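Peer 1: how would this look folded up:
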Amino acid sequence: MSQLKLISRVSRVLSGAVKRSELFEINKVNTNNARTMASKGLTVENMNPNIVKLEYAVRGPLVIRAGEIEKELEKGAQKPFKRVIKANIGDAHAMGQKPITFIRQVMACLALPDLIDKGIFPEDVKQRAREILDACGGGSVGSYTASHGIELVRRRVADYIQRRDGHPAHWEDIFLSSGASTAIKNCLQLFCNDLGGKTSGVMIPIPQYPLYSASLAEYGLAQVGYYLDEEHHWGLDLRELERSLAEASATCNVRALVVINPGNPTGQVLTRDNIESIIKFAKKHGLFLFADEVYQDNVYAAGSKFHSFKKVLVELGDDYKDVELASFMSVSKGYMGECGARGGWAELRGVNAAVRAQLYKCISAMLCPNVLGQAAIDCVARPPQPGEPSYELYIKEKTDVLDSLKKRAEMIVDAFNQMQGFKCNVVQGAMYAFPRFELPPRAVAAAAAAGIPPDTFYAFRLLEETGICIVPGSGFGQRPGTYHFRTTILPQPELLREMLDIFKKFHQKFTAEYSG
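Peer 2: Now for the predicted structure:
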């Protein structure tokens, strides 16, 4: 049975359209199909087992079913709702956020250079487009660039980092990528080497962004989870890091530590003291640090402030200059939301020069990052400056986006904390809330009968009955016995209010159904 048919069957079971006993049919093997597949050179049984093991929750079964429902609605199917609300993924523009004009005007001129001389765009837009085109082979974004990105853009990223941190950054330590995810995976691949008969392991936060668990599975690396402290705003406890490392060291060689700040899916912003402790922990145990900082512009809560790992590392002094760090940034998040442009970068610090050369060699096999994505990076790294024609509009658009996200972060936390059985920490930053909720024992039993986790059972019911698509906490990891889900704060205010109102009514109905 195909995955689409499987998801459709599960969703129909959960909505009561078929008997739950029919769910067990998915485990039956079709003899004729098996006989046919035996003649194939590649089957699920003989393919790379790491790919079979890989899961990616934010684009998993619920999202597949949401897509089916959208098509059903288009064909006139009668549902108790009129549209699907995709609160499952951090795709700002898909949820109605307007693009930043300066970025789009530059990209337009690059895609169609004839626009430069039409007199319809500001002079700083045209100048930026000319500079980038001059750095491209044949003066076209249709040409390949250097494998690790256009030198002009890498230099501007270095300038951006230096302005942000107040410390020098070197363009040779920066490489561009088709989204931060690609850069992260490029670096993770470096650890695919068993040492002393043990698999290499990477520490990742629980809850975590599924890119990490999926990539570790794909590369055959050991996942070493450490729990964030939900009771203390999803903070990172040094004792928990030590516990996780000690337990994992018996079965794998722990070689790297991933930190997501601001947090995804948990929305916390680490304090400077916390970051210092993490760096000291990495130095003590010789761990390579991955600092996922793609939400660095998304900080909302009073008293919260973004501190880059690079800045804190430098300010700890020469004793820490050899700590290995790769920090990552993207144009997909922040105030930009240019997910489809696929622009990202990584900065390396303390990394052996020979290792860096091998990394760049590996990257060269992919030829080059998306060139329009590199242009978007350039616009973020060097935005319009005071006195330039695009500056005032740029500042207004940036401020409006971040102010609106701040209000929506507050709105979503307030709404969930008013629902019975819910607890939602303050969304200090990023684009998500990760509320914890209680489930009646009968709902847990119903999920067991359906053969799926309780939070997934809840999420499927929510989707089928309201059209709201979220991601169950089990897709990110959570402490045993607790139930969460991730929802974005990205729906525009009016839609978000509508979504939260629908959500409240669903939860009351669901709880009443399974209580008593």
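Peer 1: Could you use CA atoms for every contact and neighbour count after this?
Peer 2: Fine.
Peer 1: how close does residue 219 sit to residue 255?
Peer 2: Computed as C-alpha to C-alpha, to the nearest Å, the residue 219 to residue 255 distance reads 14 Å.
Peer 1: structure for this one too, so we can compare:
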Amino acid sequence: MRALRARRPHRLPAMAAAAATSLGSGSGSGVLGSGGPRPPVLSGATMNPAVRRVEYAVRGPIVTRALQLEQELRQGVPKPFTEVIKANIGDAHAMGQKPITFLRQVAALCVFPELLQEAAFPEDAKARARRLLAACGGHSAGAYSASPGIEAIRQDVAQFLERRDGVPACPQNIFLATGASDAIVSILKLLVCGEGSGRCGVLVPVPQYPLYSAALAELGAVQLGYLLAEERAWALDVAELRRVLGEGRRRCQPRALCVINPGNPTGQVQSREDIEAVIKFAYEERLFLLADEVYQDNVYAEGAAFHSFKKVLAQLGPPYADTVELASFHSISKGFAGECGFRGGYVEVVNMDPEVQQQLAKLVSVRLCPPVAGQIILDAVVNPPQPGEPSYEGFMAEKRAVLSALAQKAKLTQEIFNRTPGIRCNPVQGAMYAFPRIELPPRALQAAQAQGQAPDMFFCMRLLEETGICVVPGSGFGQKEGTFHFRMTILPPADKLQVLLQKLSAFYTKFVKEFS
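Peer 2: From the prediction side, this is the model:
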């Protein structure tokens, strides 16, 4: 052994030299070998081209610049503002909304069961936590769940849907997910197939939430954008669906129709009549329906009401109720909960072919399971305190406060924008965003073109640099040609939102004057 140790120092340099030679001749490190530098296996030229086509405006270049500005402020770089206000995304808690106490109590008890001995926690929260822990492997929220989600929670979601819609719901038709986004992509994966003129086409609203355009680009499907009628408060028009479907059939195979209700980014709430018309259209044209209903609790306009696609479908009766294929989505990220970071949601499928549903179960199993903490929060949302339980009064007070504040901010937003010449904002009937239309002078369009930017991106970037307000240009969501918009969230606290709106309106007036 002593002889071996003595020889090692003399062998190591030779081994290192051999390794360096090997790296130089065969790695992507750029070290010269006998054949010169070898290009990497994965490069911009060899990567999946579908990924290059993916764009996601909500976290796009303008948000990257906002993060840089925040860093510069921390470093003491002088700016004409003291903070960056990120009004680009519907992240309620980041904007100051306080968590709903009951939701967090149930989550805390499940994550740290020792708290079940604490008198400070109400008995109804403890009862739910015990039931959920009993449904977890090893009575621990750290264990994997079944791939479609914890069975007890799927049962609670089914009961929630029955209370909401007045029609039966089956837990086996409910798949829990890592937020609604994950569930939407899973359904799109089932739908997308074909090549060339046989490629799958999906009708999506314009403006649309960029998840759809990004997912369809990644999957190699064709996005068929149908325009919402801005002059009628972003109403959905079946005649427009027919126009887009007819044009789409010349270049692809349309298979699905997506509706976002309440709308993102447009904030409209679809009428029952519109939903009936969409269901009948899907039946006639043999289209699979995707109903994005994550903002179903966020309805503010007088006379507006949320109607789920499933309820309307059931009430239409045959042949629609037992034929039209539907996937509807919900999430804990929006509504009154705003628990974006926990990543919880679900999809319910109706009239799905049993063989396809088995394949969906297989597909979700590849990702093992949704986050268990998110499933727990979801259960507390769909199975809230009931009258007579100790947490009921406090829970309802917190929920009403959140939704009431959002309703007031929706009204404030449209009022301030519509007082500004050149800005026109439709009523924010629901969801969490305004999508105002702005008139831009010809010189501003020329300046944007000179910088290689869309005109509304040029406006939004100037707004960010001069005021610290981060909003998303309408071009990231799609808009009627020749019109310009931006999307901003109404989530900031009312006093901060008022200042934001006034600063934004003043900047717009200054911008127009500069480029007139």
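Peer 1: What's the local residue count around residue 495 of the second structure?
Peer 2: 9 (other C-alpha atoms under 10 Å).
Peer 1: That one: helix or strand, and which one exactly?
Peer 2: In the assignment (DSSP states H and E), residue 495 of the second structure maps to helix 494-515.
Peer 1: what residues does that helix touch?
Peer 2: Contacts to helix 494-515 of the second structure, defined as C-alpha atoms under 8 Å, 6 or more residues apart in numbering, come from residues 405, 409, 412-413, 416-417, 420-421, 440-444, 463, 467, 469, 490-491.
Peer 1: In strands, which of the residues you listed fall?
Peer 2: residue 469 (DSSP state E).
Peer 1: Now a PyMOL select for only the buried ones of the contacts of helix 494-515 of the second structure.
Peer 2: With 16 or more other C-alpha atoms under 10 Å as the burial test, the buried ones among the contacts of helix 494-515 of the second structure are selected in PyMOL as follows:
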select buried, resi 409+412+413+416+417+420+440+444+463+467+469+490+491
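Peer 1: how about the lengthiest helix in the second structure: buried residues?
Peer 2: Determined from DSSP state H, the single longest helix within the second structure is helix 392-418. For helix 392-418 of the second structure, a neighbour-count test (16+ other C-alpha under 10 Å) marks 395-396, 398-399, 402-403, 406-407, 409-418 as buried.
Peer 1: SS state for residue 257 of the first structure?
Peer 2: When classified by DSSP: H, G, I helix; E, B strand; the rest coil, residue 257 of the first structure comes out as strand.
Peer 1: and the nearest residue to it once chain neighbours are set aside, what does it touch?
Peer 2: Of all residues not flanking residue 257 of the first structure in the chain, residue 203 sits nearest, at 4.6 Å (C-alpha to C-alpha, 6 or more residues apart in numbering). Neighbouring residues of residue 203 of the first structure by C-alpha under 8 Å, 6+ apart: 223-226, 245, 254, 256-258.
Peer 1: Can you list the residue ranges for helices in the stretch 251-400 of the second structure?
Peer 2: For the stretch 251-400 of the second structure, the helices defined by DSSP state H, counting those that start in this stretch cover 272-285, 309-316, 354-365, 372-382, 392-418.
Peer 1: With distance to residue 480 of the second structure as extra columns, can I get the ones you listed in CSV?
Peer 2: Below are the helices of the stretch 251-400 of the second structure laid out as CSV (distance: least, C-alpha to C-alpha, whole Å):
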stretch, distance to residue 480 of the second structure
helix 272-285, 21
helix 309-316, 27
helix 354-365, 35
helix 372-382, 37
helix 392-418, 20
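Peer 1: Residue 126 of the second structure is nearest to which of those?
Peer 2: Taking C-alpha to C-alpha, helix 372-382 is the member of the helices of the stretch 251-400 of the second structure nearest to residue 126 of the second structure, at 11.6 Å.
Peer 1: Which neighbouring elements make contact with that closest one?
Peer 2: Using 3 or more C-alpha pairs under 8 Å, 6 or more residues apart in numbering; DSSP states H and E as the contact test, the elements touching helix 372-382 of the second structure are helix 101-111, helix 151-165, strand 345-350.
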